[in-house]
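> Got a sequence here, can you build the structure:
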Amino acid sequence: MRTTNTQAAALLAAVLLAGCASTAPQYYSLADATPGAMPASGAAPAFVELAPVAMPERFARPQLVVRQKAAIDGPQVDILEEHRWSSSFENELRDALSSGIAGRLGAVDATKSGSPRGQAVTRIAVQLRQFDAVQGRRVDASFSWTVRRGDQGPSLACQLSLSEPVEGGGIDALARGAQRTTAKLADAIARSVTANACPG
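I've put the predicted structure just below:
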């Protein structure tokens, strides 16, 4: 009888451990492993600095916020506890954009390290206005941003809406769609810095 109870307890422990292992969060990054090429025209600034990304409070969390395909026209969204960005979404987006923009411009990313005294810095501020991720369909996103060269002078204000198709129905495919959306935004911002004009 004791052996049976011991075996049952061991089996229950194994089932509980397996359940815990199967619900371990999956983590995703918005960083682009293969950033786009540096724009051909204009001179790149020596330093760029990206302000914290402004976004609606519902997105400022590490969990992915998605819509099911069947609920594309409805108000319901899912907050996926088991699928998360590697940091809070606003920090993940800022890190991916700051490194991506600097890489495309051949500039130094001064977002966290700062710049030498007296060195001109191009300051960029981004606002996320919409980010609608629909499983198995697409990522719809809308952004605005400003670019200011140095501490004086006028700033350039731009906006961009993107719709990135998602190939596949899983969350991995949706995260890759969000990553491509971020890369396209970095491309557009880098072009606006180089040309001192909003992308057409």
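
> CA only for contacts and neighbour counts going forward, please
Noted.

> after the helix or strand encompassing residue 21, next one along is what?
Using DSSP states H and E, residue 21 maps to helix 2-22. Per DSSP H and E, the first helix or strand lying C-terminal to helix 2-22 is strand 26-28.

> which secondary structure elements does that following strand contact?
Applying 3 or more Cα pairs under 8 Å, 6 or more residues apart in numbering; DSSP states H and E, one finds that strand 26-28 contacts strand 78-85.

> gap between the very next helix or strand once past the strand it packs on and the chain center?
Next along the chain after strand 78-85, taking DSSP H and E as the criterion, comes helix 89-105. Centroid separation for helix 89-105 versus its chain: 8 Å, with Cα atoms, centre = their mean, to the nearest Å.

> Tell me which residues are up against helix 89-105.
Outside helix 89-105, the residues within contact range by Cα atoms under 8 Å, 6 or more residues apart in numbering are 29-32, 35-39, 44-45, 47-55, 59-63, 85-86, 108-109, 111, 182-183, 185-187, 189-190, 194.

> got the angle for that helix vs strand 78-85?
50 degrees (axes from the mean of the first three to the mean of the last three Cα atoms, to 10 degrees).

> Buried residues in helix 89-105, which are they?
Neighbour-count burial for helix 89-105 flags 89-105 (criterion: 16 or more other Cα atoms under 10 Å).

> run this one through as well so I can compare:
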Amino acid sequence: MRTRPAFALAAAILAQAFFLAACRTPPQETFYTLSPAPAPMPAEARSQARFTVAVGPVTVPEMVDRPQLVVRRSPNRVDVLEHHRWAQPLGAEIARVLAADLAGRLPDARTVSAGGQAGERADYRIALDIEQFDAVPGQGVTVLAAWSVRHEGTTLHAGRSALREAVQADGYEALAAAYARALARMSAEIAAVVHSLVISKK
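Take a look at the predicted model:
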């Protein structure tokens, strides 16, 4: 009889623990995209497309080739953020935003991501090998890439980009925005080469 109060108290505590566990919701996942840079030329000023540029294939390092965002904490440590993810595979996301950036810089071109009939018939194809895609929270991002401009299977130009962008706010969304700014700078380099190649063919 003397053990009943203690037993009742233990049962109440256990029941409360089960109740709290049942009510606990899993952490919410957040998804990120790369936004294109504002177009240098208004849409109404664009001329009719005279050639097509396809972006892809895009390869990315295995370390970051995953749905989760990967951030660097030290030279020898990275964190894979389980609840912070890219909205689509990273290679496809990079191709998409570069195609959009190039569209704003090449007013007489139609730009697409590689794949599909438009990509197969493109006059110029941009192939990218992303060698480094690093983000340090609160500091910035680094993007190193080798890229080439090809025409009918022939490489017309091979280039490299080494880009660093500081973050402008706290949080992982600021890292995605810094990545987008770095890729916009890369698109400017690529667009200048494509423009010179088109001019040389005239």
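
> Pull out the buried residues from the helix holding residue 21 of the first structure.
Of the residues in helix 2-22 of the first structure, none is buried (16+ other Cα under 10 Å).

> swap in stretch 53-66 of the first structure?
For stretch 53-66 of the first structure, the neighbour count (16+ other Cα under 10 Å) marks 53-55, 59-66 as buried.

> Give me the subset of the residues you listed that lies in strands.
Using DSSP state E, 63-66 are the members of the buried residues of stretch 53-66 of the first structure that sit in strands.

> With adjacent residues omitted, what lies nearest to residue 60 of the second structure?
Excluding its sequence neighbours, the residue lying closest to residue 60 of the second structure (Cα to Cα, 6 or more residues apart in numbering) is residue 130, at 4.9 Å.

> try residue 62 of the first structure
Nearest in space to residue 62 of the first structure, with sequence neighbours left out and distances taken as Cα to Cα, 6+ apart, is residue 88 at 4.0 Å.

> Quick check: that neighbour touching residue 61?
Yes - using Cα atoms under 8 Å, residue 88 of the first structure makes contact with residue 61 at a distance of 4.9 Å.

> Map residue 127 of the first structure onto the second structure.
Aligned against the second structure by TM-score structural alignment, residue 127 of the first structure finds its counterpart in residue 129.

> what about its match, how many neighbours?
18 (other Cα atoms under 10 Å).

> shouldn't residue 126 of the second structure be in contact with residue 149?
Yes - Residue 126 of the second structure is in contact with residue 149 according to Cα under 8 Å; the separation is 4.8 Å.

> Between those two, tell me which one has more neighbours.
residue 126 (26 against 23).

> how about the more buried one, what does it touch?
Listed by Cα under 8 Å, 6+ apart, the contact partners of residue 126 of the second structure are 53-57, 147-150.

> Pull out the buried residues from the strand or helix carrying it.
For residue 126 of the second structure, the element it lies in under DSSP H and E is strand 124-136. Judged by neighbour count (16+ other Cα under 10 Å), strand 124-136 of the second structure contains these buried residues: 124-130, 132-136.

> what comes into contact with the helix or strand following that strand?
Sequence-wise, the next helix or strand downstream of strand 124-136 of the second structure (DSSP H and E) is strand 140-151. For strand 140-151 of the second structure, the external contacting residues (Cα under 8 Å, 6+ apart) are 123-135, 155-167, 175, 178-179, 182-183, 194.

> how close does the following helix or strand past strand 140-151 of the second structure sit to the first structure?
Heading C-terminal from strand 140-151 of the second structure, the first helix or strand you meet, by DSSP H and E, is strand 154-166. Superposing on the first structure and averaging over aligned pairs (mean Cα distance after the TM-score superposition for the first structure), strand 154-166 of the second structure comes out at 1.3 Å.

> Run the angle between strand 154-166 of the second structure and strand 124-136 for me.
Using the same axes, to 10 degrees: strand 154-166 of the second structure against strand 124-136 is 20 degrees.

> Next SSE downstream of strand 154-166 of the second structure?
Per DSSP H and E, the first helix or strand lying C-terminal to strand 154-166 of the second structure is helix 172-201.

> which parts of that next one are buried?
Within helix 172-201 of the second structure, the residues scored as buried using 16+ other Cα under 10 Å are 172-188, 190-191, 193-194.

> Tell me, how many residues neighbour residue 111 of the first structure?
20.

> Reformat the buried residues of stretch 53-66 of the first structure as TSV; add distance to residue 3 of the first structure.
Below are the buried residues of stretch 53-66 of the first structure laid out as TSV (distance: Cα to Cα, whole Å):
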residue	distance to residue 3 of the first structure
53	60
54	60
55	58
59	52
60	51
61	48
62	45
63	44
64	46
65	48
66	48
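
> any idea which of those is closest to residue 2 of the first structure?
Minimum distance to residue 2 of the first structure across the buried residues of stretch 53-66 of the first structure is 44.8 Å, recorded for residue 63 (Cα to Cα).

> Check whether the closest one really touches residue 78, as I assumed.
No - between residue 63 of the first structure and residue 78 there is no contact under Cα under 8 Å: 9.6 Å.
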